[in-house]
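Asks: this one's structure only:
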């Protein structure tokens, strides 16, 4: 487990208090009930931006605080506890990371200040099918004059309904390139996807979108850059999953301590104690891998890809187990819409498949480790 410094501890505690008081699960329930197209409450996201969370990893010269990915991971963990719906992961981590890793000075100047302030929402558009597979990209960016013409579709783009900036992976003559595409560009259309977690996931179509040459992020063969961005997305997702699991565990423990069955409090049954002890150890193992991966990003370590897949694989398996036990140990009440457990189960299933499921990352971990 990582030892936090005083500033990191303050950031975590502030995020925990804010999420519990200003963005509880009841707020998410209200958002779900009114079927907000954006998938999040803009006033809530503005509050997060005002606290500086959208610019945690951005350089100070572009309006950020340059506080590190570990710092943002702590925030994502706490907002994950209450299922706070926001573009913080897609925009504040993934999009900002893409600009920092591959952007030219001009690209950073144009996009980073808005992303850091929360005024601009960015997202990464990679997958074209139901499963995460960066190798299976058919969208094309063909050279045309001094620029490119982008054509193709992207499925299940997170925050795709509200994004002001799409970072699109497409095939070029050299390989897979990444392109900065304004959300209002001619030829860009989007349609909402109805998903079980009631969050924003859009189908986005790019029909002959004309892009200038400076829309290319990095080089035409940007596969290595895409991997770096995706690893940060995977680790950030795992941090949110850690918060989800921690809260699901606390909910279950509280329920077992108060629910009576056969004249006894459920927590007194040894079999249930064993199950909760197992869940506790798995979540602590998950915490170790996730925090180690967050630190690996900040230290720019060579083993970052391995740590990213390890963290996401462990997070996927632990989240699946915890969300399943959450329902089983609550019994019938856990299946009702009036109880919050179902929200955690639904969000868990989406996050397990985001940026690679357990099988994907076990295979990638093995390959990167030379097995």
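Replies: Received it, and whenever you're ready, just let me know what you need. What you are looking at is a predicted structure, and each value in this text was computed from that prediction instead of being measured.
Asks: hey, let's count contacts and neighbours off CA atoms from now on
Replies: Fine.
Asks: how many neighbours does residue 105 have?
Replies: 10 (other Cα atoms under 10 Å).
Asks: residues contacting it?
Replies: With contact set as Cα atoms under 8 Å, 6 or more residues apart in numbering, residue 105 has no partners.
Asks: Count the neighbours of the closest residue to residue 84 other than its chain neighbours for me.
Replies: Once flanking residues are discounted, residue 84 sits nearest to residue 23: 6.0 Å by Cα to Cα, 6 or more residues apart in numbering. Using other Cα under 10 Å, residue 23 is surrounded by 19 other residues.
Asks: ok, residue 23 to residue 245 distance?
Replies: Going from residue 23 to residue 245 by Cα to Cα, to the nearest Å gives 17 Å.
Asks: can you check residue 159 too?
Replies: Applying Cα to Cα, the value for residue 159 to residue 245 is 23 Å.
Asks: who's more crowded, these two?
Replies: Counted by other Cα under 10 Å, residue 159 and residue 245 do not tie: residue 245 has more neighbours, with 31 against 28.
Asks: neighbouring contacts of stretch 265-283?
Replies: By Cα under 8 Å, 6+ apart, the list of residues contacting stretch 265-283 reads 242, 245-246, 249, 253, 256-260, 318, 321-322.
Asks: Of those residues, just the buried ones, PyMOL syntax please.
Replies: Buried subset of the contacts of stretch 265-283, written as a PyMOL selection, criterion 16 or more other Cα atoms under 10 Å:
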select buried, resi 242+245+246+249+253+256+318+321+322
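Asks: structure B:
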């Protein structure tokens, strides 16, 4: 487990308390029932922004707190425990792209608005059913961007899109030339196919030729942090259930076979935490980010897939019902596993980075 400083501990505890009291799974159920246009509660997002969570990785000069990626990961992990619907991950990734590759003018224009929560940003990369950043056909001609992006996270509430084109990353403001077609995925969150038809675009010219890869690594690690929170919650809820449920006049937790399964999951969870926190630490130090991000996402995919499946199964028949929260984690897990690189994609990428 990572060693946290006093500020990070306070931030984690604040996020944990807020998520438990103000954004439990019941709040997600309410969002699902009310279907706000943004795909999340605007009031909840406003509260998060007021606590400074939207600007954790944004420099102080542009309205953020610059607390670093470990701090951002701690907040996202706690929100993952209650499957909170919010654009915090998408906005943080979009902000990081501007921090890495934006001009002084672009930073001054967009970062304060992202840090304050005034606007939501998101990353638009993939054009097919699977993540593959090497296959991008979106083009820019004369400052006008044309192309289609599939399954863009939090697109419904986004005012700013960081779009991957064949020659780099571009900033596109929502408006003329931008059309959204909602996509309903199993996690019941905001996703859309976004079509850009001659939309005005500004290039992120800084950050080097590997800017897209660097932004995607941040997306992988922060997404893995959300998955870590989900896996931890599934483990805790399942363990509590086994300690309470009585079958054949015995508490389920007394059966040795179930004890072995939970022990294996506990070990997997520890491995996942090590990989995810290693990724966050790599981002803060600036060393070995590509490998750390690939390992973090691959391990998060593997463990959460297993944890969510076992959680539902160990709940028995009731685990399949909407009355119990455990199913929400499985559904969200399957979407996040496919985001920014499946397990097989990450394994191939790690082998490539290692020279194989």
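Replies: The structure has been received and is ready for your questions. None of these values were measured; they are calculated from a predicted model.
Asks: Can you give me the TM-score here?
Replies: Once superposed, the chains reach a TM-score of 0.98 (TM-score structural alignment, normalised by the length of the second structure), with 356 aligned residues with a Cα RMSD of 1.1 Å.
Asks: now, among the contacts of stretch 265-283 of the first structure, which is nearest to residue 206 of the first structure?
Replies: residue 242 (34.5 Å; Cα to Cα).
Asks: show me the contacts for the closest one.
Replies: By Cα under 8 Å, 6+ apart, the contact list for residue 242 of the first structure reads 77, 80, 283, 286-287, 290, 315, 319.
Asks: ok, the residue nearest to residue 84 of the first structure to residue 11 of the first structure distance?
Replies: Distance, residue 23 of the first structure to residue 11 of the first structure, using Cα to Cα: 16 Å.
Asks: okay but residue 171 of the first structure is in contact with residue 141, surely?
Replies: Yes: at 5.9 Å, residue 171 of the first structure and residue 141 qualify as touching, with contact defined as Cα atoms under 8 Å.
Asks: Comparing the two, which shows the higher neighbour count?
Replies: For the pair residue 171 of the first structure and residue 141, the greater number of neighbours falls to residue 141 (28 against 24), based on other Cα under 10 Å.
Asks: wait, is the more buried one part of a strand?
Replies: Yes: according to DSSP: H, G, I helix; E, B strand; the rest coil, residue 141 of the first structure belongs to a strand.
Asks: In a strand, residue 124 of the first structure, correct?
Replies: Yes: according to three-state DSSP, residue 124 of the first structure belongs to a strand.
Asks: now residue 159 of the second structure, nearest residue through space, not along the chain?
Replies: Closest residue in space to residue 159 of the second structure, ignoring its immediate chain neighbours: residue 174 at 5.1 Å, by Cα to Cα, 6+ apart.
Asks: Trace that neighbour over to the first structure, please.
Replies: Residue pairing (TM-score structural alignment): residue 174 of the second structure is matched to residue 183 of the first structure.
Asks: Which members of the contacts of residue 242 of the first structure occur in helices, if any?
Replies: 77, 80, 283, 286-287, 290, 315, 319 (DSSP state H).
Asks: average offset between the longest helix along the first structure and the second structure?
Replies: Assignment by DSSP H gives helix 223-258 as the longest helix of the first structure. Helix 223-258 of the first structure differs from its equivalent in the second structure by a mean of 0.4 Å after superposition (mean Cα distance after the TM-score superposition for the first structure).
Asks: which element follows that helix toward the C-terminus?
Replies: strand 260-261 (DSSP states H and E).
Asks: Give me the mean distance between the helix or strand following that next one and the second structure.
Replies: The C-terminal neighbour of strand 260-261 of the first structure among helices and strands, as given by DSSP H and E, is strand 264-265. With mean Cα distance after the TM-score superposition for the first structure, strand 264-265 of the first structure departs from the second structure by a mean of 0.3 Å once superposed.
Asks: which bit of the second structure covers strand 264-265 of the first structure?
Replies: Using TM-score structural alignment, strand 264-265 of the first structure pairs with 250-251 in the second structure.
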